[in-house]
Every structure is written in C-alpha cells, then in structure tokens.
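In: Attaching a predicted model along with its sequence, questions to come.
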Amino acid sequence: MIGIVNYGAGNIFSLTSALQRLNLDYGMINTEADLEKYSHIIIPGVGHAAAAMKKLEQTGLVNALKSLKKPVLGICVGMQLLTQHSEEGDVKLMNIFPLRTKLFDKQQNIKIPHMGWNNVEFKNNLLFEGVDNQTQFYFVHSYFIEYNPIFDIATANYGIRFSAAIQKDNFYALQFHPEKSGAAGERLLKNFSTIKQ
C-alpha cells in the first residue's frame, strides 16, 4: 500500500487519480506514526523548493523519512527535496543524495521553465521495466539535478544533460511527472509499487 506524504506542497489530485486508475491502494501520511501503515512512500511536490522544505520540516517528518528502509519515491520538487541543496531559495534540503539542484542557464537560449514532453534515456532499472528507452515523459521545472553517474538511472537533455531519475539504496526520484505521462508514467508507478523492501 502506498503512502503519500501530505505536506501541502504536492499536486495530490493528479497522483491519486493515477493510482486509482492502476487500482493501487493509497493513503495520506500526516504524522510519523502514519509511515508504519504503508509499504511504499511517495513524496510529491510542485512549486518552490525552499517553501516545500519549510512545509516538510513543519510536519516533523524529515528525520523519519531519511531513516526509512522501505521504498521511497520523490517526484519533481519531491525529488529535489532529497538532494543536498537547491539554488531555489538557497536552501539546505534532506541530503539523502549528495547532489545540488540548480537553475537552468538562461544563457542557453532555452525557455524556463522546461515544460512539456522530453525523451528520457535510462539504465536498466526495476523502475523502468517494460518501458522503451527514449520514451517521452512530461516535465515542468525550472531547476534540475546535476548529472552524477553514481546515482543517475535516467537522463534527459534541455540545454544541458541532467538527471531525469536517480536512485540510492531504497530511495528513488523522478524529475518528470509519471502521473501526467500517460501509460509509460503509470507503468513506472506500478513498477515502484512492486519493488521489494
């Protein structure tokens, strides 16, 4: 059963709609005690990283989330919260991944935010099982996670090569929105739900 971290910074409706289409049971995590009820945890997120981190800290869930041994999936800003630092608000984040979240370079002559469908190239990973390489997923973001071959399981290009998905132990994260990416995105959510602890 999937638990969604409810800290007021996520587009919960799109995510819950996708989980309903997949017939996956889910519930909301509001307190540390709620974490025990679920086998898989999703940290959603839209908006500003510093504001999202502040909201997450106010829940008192940060240390509990960092110590989890069950599968955790961060989506979009939820992914960025798992990194060390974001240029958005110059804020320290959860530091599960020793990576930095940076603003796209306006000098690259690209539109910011990066919004729309983009090809994703991925490594062999349980999360992408049954998905064709170079499949397009839906992105909406102005900040990106710096590419790192240690944690990177998928990349995309938008003026620069950046991390579209990362993994460290039981922590997974996606910069794109699987819940808005059609059948391929739903396959990723289904795959996440089957990852063993």
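Out: Thanks, I have it.
In: contacts, neighbours, all on C-alpha from now
Out: Fine.
In: Residues contacting stretch 138-151, please?
Out: With contacts defined as C-alpha atoms under 8 Å, 6 or more residues apart in numbering, stretch 138-151 is touched by 76, 80, 88, 97, 99-104, 112-118, 155, 161-164, 166-168, 175-178, 180-181.
In: Give me the number of neighbouring residues for Asn63.
Out: Here the number of neighbours of Asn63 (other C-alpha atoms under 10 Å) works out to 11.
In: A further structure is provided below for comparison with the first:
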Amino acid sequence: MKTVIIKYNAGNVQSVMYALDRIGAGYIYTDDVEEIRSADKVIFPGVGEASTTMNYLRKVGLDKVIPSLKQPVFGTCIGMQLMCRFSEENNTECMGIFDVDVKRFPAEAGMKVPHMGWNNISNYASPLTYGVPDNAYVYFVHSFAPPVCDYTVASCQYATSFSAMLHRDNFYAAQFHCEISGDVGQQIMENFLKI
C-alpha cells in the first residue's frame, strides 16, 4: 500500500511521520502531483494559518489536485479547515470539499482561545472511530473550527459545540492531532489506513 503525506507549507509533519512509523506504516512525503494521484491513501496534515497556507496550495496547484482525489484522503488540523468552504481566519476562501465555513471560537468568560489540550469527542459515526471508546480524549490546538453540520461524524464542546471530525465520500478529517493523541489517535490512523 502506498501512503502519501502531502508536502506543503505547514508544520507538524514530523510528528505524523513518527506516528506512522510507530504503527509500521510506510509512507512517501511529497508534493509531486503524480505521486499523490497514484497513492492508495493520502494524508493532509499540518499546523498553520489559513490564508498563507491556501496561497501556497494555489501556487503549486494542490488546491485543485486535493479535491479531485478519488482515494481515501485524511486531513487533520489546518488540513481539515482548508478542506472546508471558507475560514474566518483572514477571510480565506478554501477548497470547498466540505460545504461548511470555519468559525473563530467565540470569546466567552473563562474560555481561553486557542482551545489547547485534551478534550473529549462524542457522537461518533465514522469508520475511523471503530474501536475507539465512548467520549475518548484527544489533543487539540486551534482557534477556529467548523460548527456541527451535515458532514459531522464526531463533535466536541468548547465554548460551543463544533465538528471534531468530518466525512464526505472519500474525504475524512479531524480537527484534533491524531498523531499526538495517544492510543485513540493511533487507532484512528490505523482505521484510516484500513479503509
């Protein structure tokens, strides 16, 4: 099986590589369009700012390639947000794979933004959460998130209820960092590779 991690202008890729190494999954880290198109599985991870990252994707043409993929694609953190229609972070037009807008967390008394640390997810409805215990804890670092919508397959509560995971056709996404979410994150990554 050929797994590709998309190489683009976003951080945190090394921890994704370590996570795949831990589960014994081989991978290629590339921005080569033909390598990406020929992969069995594609992972679109990252940490970054929406407008800068989308500008880079447009510059190298990946903004057109990613939505056209037919194999299973898994976006995490900024990868998930850029798969949505629009982000309030610098008013950024994104790829529109999920027809939902990414919103900034509301400023509420006692609630710190960014949402950072361990929080539980609930209302699972995804093949990625097979074998994951109810109300499992995963690790988040973000100030923006899509609200609960038609594509939501797991949710989380922080100031408001938001989409912790999304799914549409061959596209899967998680707002949290699977690669640093312990056994739960490892299970989700293993499930993705088995799709």
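Out: Done, it's in. None of these values were measured; they are calculated from a predicted model.
In: that older thread, now the contacts of stretch 138-151 of the first structure: which count as buried?
Out: Listed as buried from those are 76, 80, 97, 99-104, 114, 118, 155, 162-164, 166-167, 175-178, 180-181; burial here means 16 or more other C-alpha atoms under 10 Å.
In: Out of the residues you listed, list just those in helices.
Out: The helices in this structure, assigned by DSSP state H, contain Gln80 from those.
In: Provide a list of residues in contact with the residue sitting nearest the centre point of the first structure.
Out: Residue closest to the average C-alpha location in the first structure (C-alpha atoms, centre = their mean): Ile75, at 2.2 Å. By C-alpha under 8 Å, 6+ apart, the contact set of Ile75 of the first structure is 42-45, 173-177.
In: ok, now Gly130 of the first structure?
Out: Contacts of Gly130 of the first structure by C-alpha under 8 Å, 6+ apart are Arg187.
In: Tell me the spacing between it and Ser86 of the first structure.
Out: According to C-alpha to C-alpha, to the nearest Å, Gly130 of the first structure and Ser86 of the first structure sit 32 Å apart.
In: if we can go back for a sec, how about the residue nearest to the centre of the first structure, what's its partner in the second structure?
Out: Aligned by TM-score structural alignment, Ile75 of the first structure pairs with Thr76 of the second structure.
In: From Thr92 of the second structure, how far off is that match?
Out: Using C-alpha to C-alpha, Thr76 of the second structure is found at 18 Å from Thr92 of the second structure.
In: cool, Phe86 of the second structure as well?
Out: 6 Å.
In: More neighbours: which of the two?
Out: Neighbour totals were compared for Phe86 of the second structure and Thr92, and Phe86 leads with 23 against 20 (other C-alpha under 10 Å).
In: Helix or strand: which one has that one?
Out: Assigned by DSSP states H and E, Phe86 of the second structure falls within strand 84-87.
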